[in-house]
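Peer 1: Provide a 3D model corresponding to the input given below.
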Amino acid sequence: MQKLRGLNDRIVSSITHEPLNKLLHPVSVFSKNIGDLLSLGERLSRLDYRAESTLNVVDFDDTLYSRYEQLQLKGFQDNRGEMGNKFVRENFGFRKFIEKFYSRSRAVEKILGVVESQTETHTSLILTAGMQDLQELKVDSLDICRESVALITVDFALKKPLELIKYIIDTLKYVPGKIIIYEDKPECFEGEMQSIRQLLPKTEIVVDKVFLNPPGMMKQIHSIEQNIYKV
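Peer 2: The predicted structure follows:
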């Protein structure tokens, strides 16, 4: 362990020139491999920076689409995560489940508008956790064009920050001037904000916590707590 600390003391970020240990959170997905972290920083530093551009990063479940109706069924209340997926497979099948619970007309209107506001300076990414096949069916049920709106599915929400950085490097291929993250459970980004901001030092990063309305108004947002992780 002492040797590792010494290595951290000697290696610096290619972007910030600060000691690497300042970039590492104790449970950070960025900290599993020091070489990978440095590689991300170096690759980001080679990308163009576009100050006028905005990347909207939108969660799906209970952000873009309310699960309130589903969660009134006891089977969903008793089975979450992988057990919830098993419940869907055994009691509905994925396609029948989508037909029963999902349609564009029931999406959260304001968030759907954000997702589809594609311009030369605005790009949207749906970044969601769950089973990839099922999440793809959910997004497709809203008739969102996935040629213009990328979808990334992770198996655990804590992997979202790393996948966001990879998306910027491998798909977006430039560093946006602003990133706005819309999440009902933004805690998956909380422990990584220092790392993200130091990897993207010129980018303004805003995390908005979304609260949806109760039944009867599931297409509407109750409130948004804006910029919850301010610098």
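Peer 1: every contact and neighbour count from this point should use C-alpha atoms.
Peer 2: OK.
Peer 1: give the contact list for Q198.
Peer 2: Listed by CA atoms under 8 Å, 6 or more residues apart in numbering, the contact partners of Q198 are 15-16, 23.
Peer 1: contact partners of stretch 139-149?
Peer 2: For stretch 139-149, the surrounding residues in contact (CA under 8 Å, 6+ apart) are 98, 102-105, 107, 115-116, 118, 123-126.
Peer 1: between the two ends of that stretch, what distance do you get?
Peer 2: 10 Å (CA to CA, to the nearest Å).
Peer 1: quick revisit: and which of the contacts of Q198 is nearest L172?
Peer 2: Nearest to L172 out of those is I15 (CA to CA; 19.0 Å).
Peer 1: state which helix of this structure is the longest.
Peer 2: The helix that spans the most residues within the chain, counting by DSSP state H, is helix 34-45.
Peer 1: another for comparison:
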Amino acid sequence: MTNLSSIRDHISSSQKNESVDIILADDIMKLTGLGVDSIVGLTKRLSKLPIKKDIVLNVLDFDDTLYSRFNQLQEPIFQDNRGSEGNRVIRQIGIDNFVNKFYKKTGAVIKLLRILENQNHNHRSIILTAGEMDLQKLKCEAVGIAGNKPKVVVVKESKSKPMKMLLEILESGYIPGKIIVYEDRPEFFLGSNGKTLAKMLGIEIVVDHIFLEQDDTTKIARIDQNIF
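Peer 2: Purely as a prediction, here's the structure:
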């Protein structure tokens, strides 16, 4: 098994202090859940990617960021059944029936929907959402987000989002010059995680904590911005 000190040559060439390299490797472990050997492989692959400084990658959450669940959660059946129980209720109702009732393009957050719709060669967007694959993809399709423009990426748990984002970057073949994350619950991109991602990629990462208007959930009440 490779030990932490062996990662020094594989992290970032800009990290000149060996103690910083070891700390960064430990932070990557916490962020990704990977073992040391896998971290070496990941950082090697990232280090070979070019940085395209003119490209911005927008990473948008879906539930309560791009689309509010407020109306859904007013239903007594969902007030009494949250989390996995809520998913069970959705299965009983029928996924198609559920999506048809609660999701439509006019209910999406206007500002964020425009970001998705106005992609060009300098602005690329992906939806990165947590939940059940079939349900999340149907929600996205219902509000007009289908196919690979933008790409819809689903993970089981929110804590897996940072690692999945790194894998999407590897798949793209380049590192964008800047990443903007839009999230109503951004804790897995904040603090040491945000700093670690920025160091790994060598770019600026902006995390926009989204708060929606209560009276009109298609509008943003405020954004708390964090820059790493």
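Peer 1: report the TM-score for the pair.
Peer 2: Taking TM-score structural alignment, normalised by the length of structure 2 as the basis, the two superposed chains have a TM-score of 0.90; 221 aligned residues with a CA RMSD of 1.9 Å.
Peer 1: quick revisit: please narrow the contacts of stretch 139-149 of structure 1 to those residing in helices.
Peer 2: Taking DSSP H, the ones among the contacts of stretch 139-149 of structure 1 that sit in helices are 98, 115.
Peer 1: quick one, what contacts the residue nearest in space to the middle of structure 2?
Peer 2: Closest to where the C-alpha atoms of structure 2 average out (CA atoms, centre = their mean) is L128, at 4.2 Å. L128 of structure 2 is in contact with 59-62, 152-155, 161, 165, counting by CA under 8 Å, 6+ apart.
Peer 1: could I get these as TSV with secondary structure?
Peer 2: Formatted as TSV, those follow (DSSP: H, G, I helix; E, B strand; the rest coil):
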residue	secondary structure
V59	strand
L60	strand
D61	coil
F62	coil
V152	strand
V153	strand
V154	strand
V155	strand
K161	helix
M165	helix
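Peer 1: who wins for most neighbours among these?
Peer 2: D61 (26 neighbours; other CA atoms under 10 Å).
Peer 1: and it, what's its match in structure 1?
Peer 2: Aligned by TM-score structural alignment, D61 of structure 2 pairs with D59 of structure 1.
Peer 1: out of the contacts of stretch 139-149 of structure 1, which are buried?
Peer 2: The neighbour-count test (16 or more other CA atoms under 10 Å) applied to the contacts of stretch 139-149 of structure 1 identifies 98, 102-104, 107, 115-116, 123-126 as buried.
Peer 1: so which pair among the residues you listed is furthest apart in space?
Peer 2: It's I98 and T123 that sit farthest apart of those, by CA to CA, at 26.4 Å.
Peer 1: longest single helix anywhere in structure 2?
Peer 2: Assigned via DSSP H, structure 2 shows its longest helix as helix 18-32.
Peer 1: where exactly do the helices run in structure 1?
Peer 2: Listed in chain order, the helices of structure 1 (DSSP H) span 2-10, 34-45, 74-78, 82-91, 94-101, 109-115, 132-141, 160-167, 187-190, 193-199.
Peer 1: kindly reformat those helices as CSV containing distance to D208 of structure 1.
Peer 2: What follows is the helices of structure 1, written out as CSV (distance: least, CA to CA, whole Å):
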stretch, distance to D208 of structure 1
helix 2-10, 33
helix 34-45, 24
helix 74-78, 26
helix 82-91, 27
helix 94-101, 26
helix 109-115, 12
helix 132-141, 21
helix 160-167, 15
helix 187-190, 11
helix 193-199, 13
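Peer 1: which one of the ones you listed lies nearest to Q220 of structure 1?
Peer 2: Closest among the helices of structure 1, using CA to CA: helix 109-115, at 6.4 Å.
Peer 1: show me what the closest one is packed against.
Peer 2: strand 48-58, strand 122-129 (3 or more CA pairs under 8 Å, 6 or more residues apart in numbering; DSSP states H and E).
Peer 1: nearest to P201 of structure 1, out of those?
Peer 2: strand 48-58 (10.6 Å).
Peer 1: now do the buried residues in the closest one.
Peer 2: 49, 53-58.
Peer 1: before we move on, the earlier item: I'd like to know which of the contacts of L128 of structure 2 is nearest to I7 of structure 2.
Peer 2: Within the contacts of L128 of structure 2, proximity to I7 of structure 2 (CA to CA) peaks at M165, which comes in at 21.4 Å.
Peer 1: list the contacts for that closest one?
Peer 2: With CA under 8 Å, 6+ apart, M165 of structure 2 has these contacts: L128.
Peer 1: that one and K44 of structure 2, how far apart?
Peer 2: From M165 of structure 2 to K44 of structure 2 the distance is 16 Å (CA to CA).
Peer 1: please apply the same query to S160 of structure 2.
Peer 2: S160 of structure 2 is 21 Å from K44 of structure 2, by CA to CA.
Peer 1: ok, now V154 of structure 2?
Peer 2: Counting by CA to CA - V154 of structure 2 and K44 of structure 2 are separated by 25 Å.
Peer 1: residue contacts, F97 of structure 1?
Peer 2: Per CA under 8 Å, 6+ apart, neighbours of F97 of structure 1: V88.
Peer 1: 10 Å instead, please
Peer 2: Residues near F97 of structure 1 by CA atoms under 10 Å, 6 or more residues apart in numbering: 70, 88-89, 91, 134, 137-138.
Peer 1: so which of those residues is the most crowded?
Peer 2: Result: K138 is most packed of the contacts of F97 of structure 1 (other CA under 10 Å), 24 neighbours.
Peer 1: thought that residue was touching I98?
Peer 2: Yes - using CA atoms under 10 Å, K138 of structure 1 is in contact with I98, at 6.5 Å.
Peer 1: what spatial separation is found between I205 of structure 1 and K138 of structure 1?
Peer 2: 27 Å.
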